[in-house]
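Q: Have a look; sequence and predicted model below, questions after that.
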Amino acid sequence: MKRTIALGTAALLASTSLASAEGVVNLYNWGNYTSPEMLEKFTAETGITVNVTDFDSNDTALARVRQGGHGFDIVVPTHSYLETWINEGLLMPLDKSIVVNHGNIAPEWTDVPFDPGREYSVPWQWGTTGITVDTAVYDGNINTADIVFNPPEELKGKINVVPEMSDVMAIAIYHAGGESCTEDMEVMRKVRDTLVAAKPHWKAMDYSTVENFASGDFSAGIGWNGATMRARFQRDTVAYGYPETGFPVWMDNAAVLADAQNPENAMKFINFILEPENAAMLSNFARYANGVAESDEFLSEDMQGAPELTIPEDLVSAGKFSEACPQAVNDLQSQIWTELLQ
């Protein structure tokens, strides 16, 4: 998804609260996830400068905005968190008089359960979480979570797991035979034991995967399909696997904050990214699919048929659109996650 290296062209303001100014919009987004070319085009067409501040997890973003005084105008949360943002009144409804490209949202991404009718959000990009492997180091089956949870000798000490709880827990739960948001304590004990036993064989829990896989510093791990593709372009032995036991499918969404200081500019930006050519710029940069109709014709050739974007036919059913879990389930998963991070 995603996400951690500060965007080189993003202008970060010095103060902790980003100043409101005419001709400015302040975007709070996953790192390494926003096309500089697209931002330049937006500024050239509108005169509005985009300041980008990075976050490294959904929990970080939510906590920062809940505190107030942040100065951000737009945020890009994952779908499984979006209902929380909406229910807590942290987002404002889209102004359809400005967001006139709302109809460009692909039909399958329009009336979604996490934002029915897309009243508050628009698609940013969507993808999967799976297994990244350097096939020069490991030449076995890459479509298995055992690479991370029960690694072969050649991968021990060379594994990275992105520290995004919902993604990692989902893969571990599916691997243990459970379903998303399960409250089955037998399954959750198995998940806990599997993760704790596996961690000593991991090298890191880091978001900075592209450069580390490209350099050979990491040889396997849990990661996102777009980041894996970017690493493969730099190191052609890097491959992306879809765990046979199940893997998450997710969508990140752009929305305007209820306390945005530049709401009109924010709505203009939201409208801009719904133009097919502009949505394709986001995809061509971060290497994830987007949810805008007719954007495919603008995608770069190396995106067409890329294995990271093409789930093998026999594994399509293993992809599971993640959901927001009840608080009791979140608390249980958080307990396991906290122990894992110690």
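A: Perfect, I can see it now.
Q: rest of the way, CA atoms for contacts and neighbours
A: Fine.
Q: name the helices or strands packed onto the longest strand seen in the chain?
A: In the chain, assigned by DSSP state E, the strand with the most residues is strand 121-134. Strand 121-134 sits against strand 220-224, helix 225-234, strand 238-241, strand 247-256, helix 276-286, with contacts defined as 3 or more CA pairs under 8 Å, 6 or more residues apart in numbering; DSSP states H and E.
Q: okay if I get these as TSV plus distance to residue 118?
A: Shown next, in TSV, are these (distance: least, CA to CA, whole Å):
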stretch	distance to residue 118
strand 220-224	25
helix 225-234	24
strand 238-241	31
strand 247-256	10
helix 276-286	17
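Q: Out of these, which gets nearest to residue 176?
A: The minimum distance between residue 176 and the helices and strands packed on strand 121-134 falls on strand 247-256, with 12.2 Å, by CA to CA.
Q: neighbouring contacts of the closest one?
A: Strand 247-256 has contacts (CA atoms under 8 Å, 6 or more residues apart in numbering) with 73-80, 82, 91-94, 120-130, 167, 170-171, 174, 263, 266-267, 270, 318-322.
Q: and the comparison structure, right after this:
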Amino acid sequence: MAIAILAVVLGLAAWSNHLQQTQGATGDNTLNLYNWGDYIDPALITKFEKQTGYHVNVETFDSNEAMYTKIQQGGTSYDLAVPSEYMIEKMKKANMLIPLDKSKLTGMNNFGKSFLNQPFDPGNKYSIPYFWGTLGIIYNDKFVKPGAIQHWDDLWSPKYRNDIMLVDSARDILGFSLVSLGKSMNTTDAPTLQAAKAKLDQLSPNVKAVVADEIKMYMADNEAAIAVDWSGEASEMMSNNSHLHYVVPSEGSNLWFDNLVIPKTAKHFKAIYAFLNFMNNPKNAAQNTDYVGYATPNDKAKALLPKSVRNDKQFYPLQSVVDKSEVYKDLAPKTVGLYNDLFLEFKMFRN
């Protein structure tokens, strides 16, 4: 009987160890990465695991807010996360991040100066650049004359009735309406936000749908003439349909940054710094850029990309366009609520 019990105990211990190795819940050879969906080349994960012996668990989120809530609630020990700039600011304020140990990092000199020391994280105390991009307009030259859309106001033309798809994002959609009014995308003034929403209401007849990832499929399949979405999504659409083009209006747009950070829940620090240094390597960063389609902040990685990519002004825009674009700030909860409420009203009651 004792032997049978011992066998059961040993079997359970072996199974527990197997679970830790496959799920990476607590093992020292584990890295728990919390990332956007399809935002890293799976081949790089395999390469990292083979080179280092660490096992990488990847869990995904679909919004900065969902990521924030999950980490804040605890329960899962994420070692690395990939928030956007305004969310990094918010996580800092909430004491949810661990400062980087710069003595353990390599490859930081690979990044362009314009991607370091940003206002949301002075001195890059907490974050390492991962990808960057813009918000812009995608159009299909089967339905829209090339060059006909260059500015946000062009979207309001009656000729585009029921032709436009919008990404389901309050800050972005209210944001381009604010820019079209000559206002900041970080506006906190309630009457100005109401005016931006009122102008969006005038756009309603032109809006075919407000959706998320489905935009990529619809645009690739010629189901809509125009979309407003992020540059990386545009890149994926364009790779599947040669009739698509991407424009960042010269009057300004959103300039966004996604960075790697270490949440307070982190446990596996050797794996963390091994992974950060691995991703800072130009060859690995270039491979990741080729897979994901977003712009890399790693200048040495960019130099490894084909000329057709690194010289593409659609995704590496002129400095004059970048200078007019805005990085989102972390707004007060009351203001964020107003953005969300106004956007919900627009979606519910559009014509």
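A: That came through fine. If you're wondering where the values come from, they're calculated on a predicted model, not measured in any experiment.
Q: Would you give the TM-score for this superposition?
A: Counting by TM-score structural alignment, normalised by the length of the first structure, the TM-score of this superposition works out to 0.86. Behind it: 326 aligned residues with a CA RMSD of 2.5 Å.
Q: still on that earlier bit, gap between the longest strand of the first structure and the chain center?
A: The chain centroid and the centroid of strand 121-134 of the first structure are separated by 6 Å under CA atoms, centre = their mean, to the nearest Å.
Q: Enumerate the positions of it that are buried.
A: For strand 121-134 of the first structure, a neighbour-count test (16 or more other CA atoms under 10 Å) marks 121-134 as buried.
Q: out of the contacts of strand 247-256 of the first structure, which are buried?
A: By 16+ other CA under 10 Å, the contacts of strand 247-256 of the first structure give 73-80, 82, 91-92, 94, 120-130, 167, 170-171, 174, 263, 266-267, 270, 318-320, 322 as buried.
Q: any chance you could map the helices in the second structure?
A: Ranges of helices within the second structure are 2-23, 42-52, 64-73, 85-93, 170-180, 190-203, 214-220, 231-240, 269-280, 282-292, 299-302, 307-310, 319-324, 333-349, based on DSSP state H.
Q: Determine which of those helices approaches residue 33 of the second structure most closely.
A: Closest approach to residue 33 of the second structure among these (CA to CA): helix 269-280, 9.2 Å.
Q: so where is the closest one in the first structure?
A: Counting by TM-score structural alignment, helix 269-280 of the second structure lines up with residues 263-274 of the first structure.
Q: what sits up against stretch 64-84 of the first structure?
A: Under CA under 8 Å, 6+ apart, the answer for stretch 64-84 of the first structure is 16-20, 25-30, 58, 61, 90, 114-115, 124, 250-257, 259-263, 266, 322-324.
Q: Please, a ChimeraX command that selects the buried ones among those residues?
A: Of these, the buried ones can be selected in ChimeraX as follows, counting by 16+ other CA under 10 Å:
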select :18,19,25,26,27,28,29,30,58,61,90,114,115,124,250,251,252,253,254,255,256,257,259,260,261,262,263,266,322,323,324
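Q: which one in the second structure is aligned with residue 243 of the first structure?
A: Per TM-score structural alignment, residue 243 of the first structure is aligned with residue 249.
Q: what number of residues lie near its match?
A: Neighbourhood size, residue 249 of the second structure [other CA atoms under 10 Å]: 22.
Q: show me the contacts for it.
A: By CA under 8 Å, 6+ apart, residue 249 of the second structure lies in contact with 136-137, 150-152, 321.
Q: Nearest to residue 291 of the second structure among these?
A: residue 136 (20.6 Å).
Q: Setting aside sequence neighbours, what's the nearest residue to that closest one?
A: Closest residue in space to residue 136 of the second structure, ignoring its immediate chain neighbours: residue 248 at 4.6 Å, by CA to CA, 6 or more residues apart in numbering.
Q: how close does residue 270 of the second structure get to residue 135 of the second structure?
A: Between residue 270 of the second structure and residue 135 of the second structure the computed distance is 36 Å (CA to CA, to the nearest Å).
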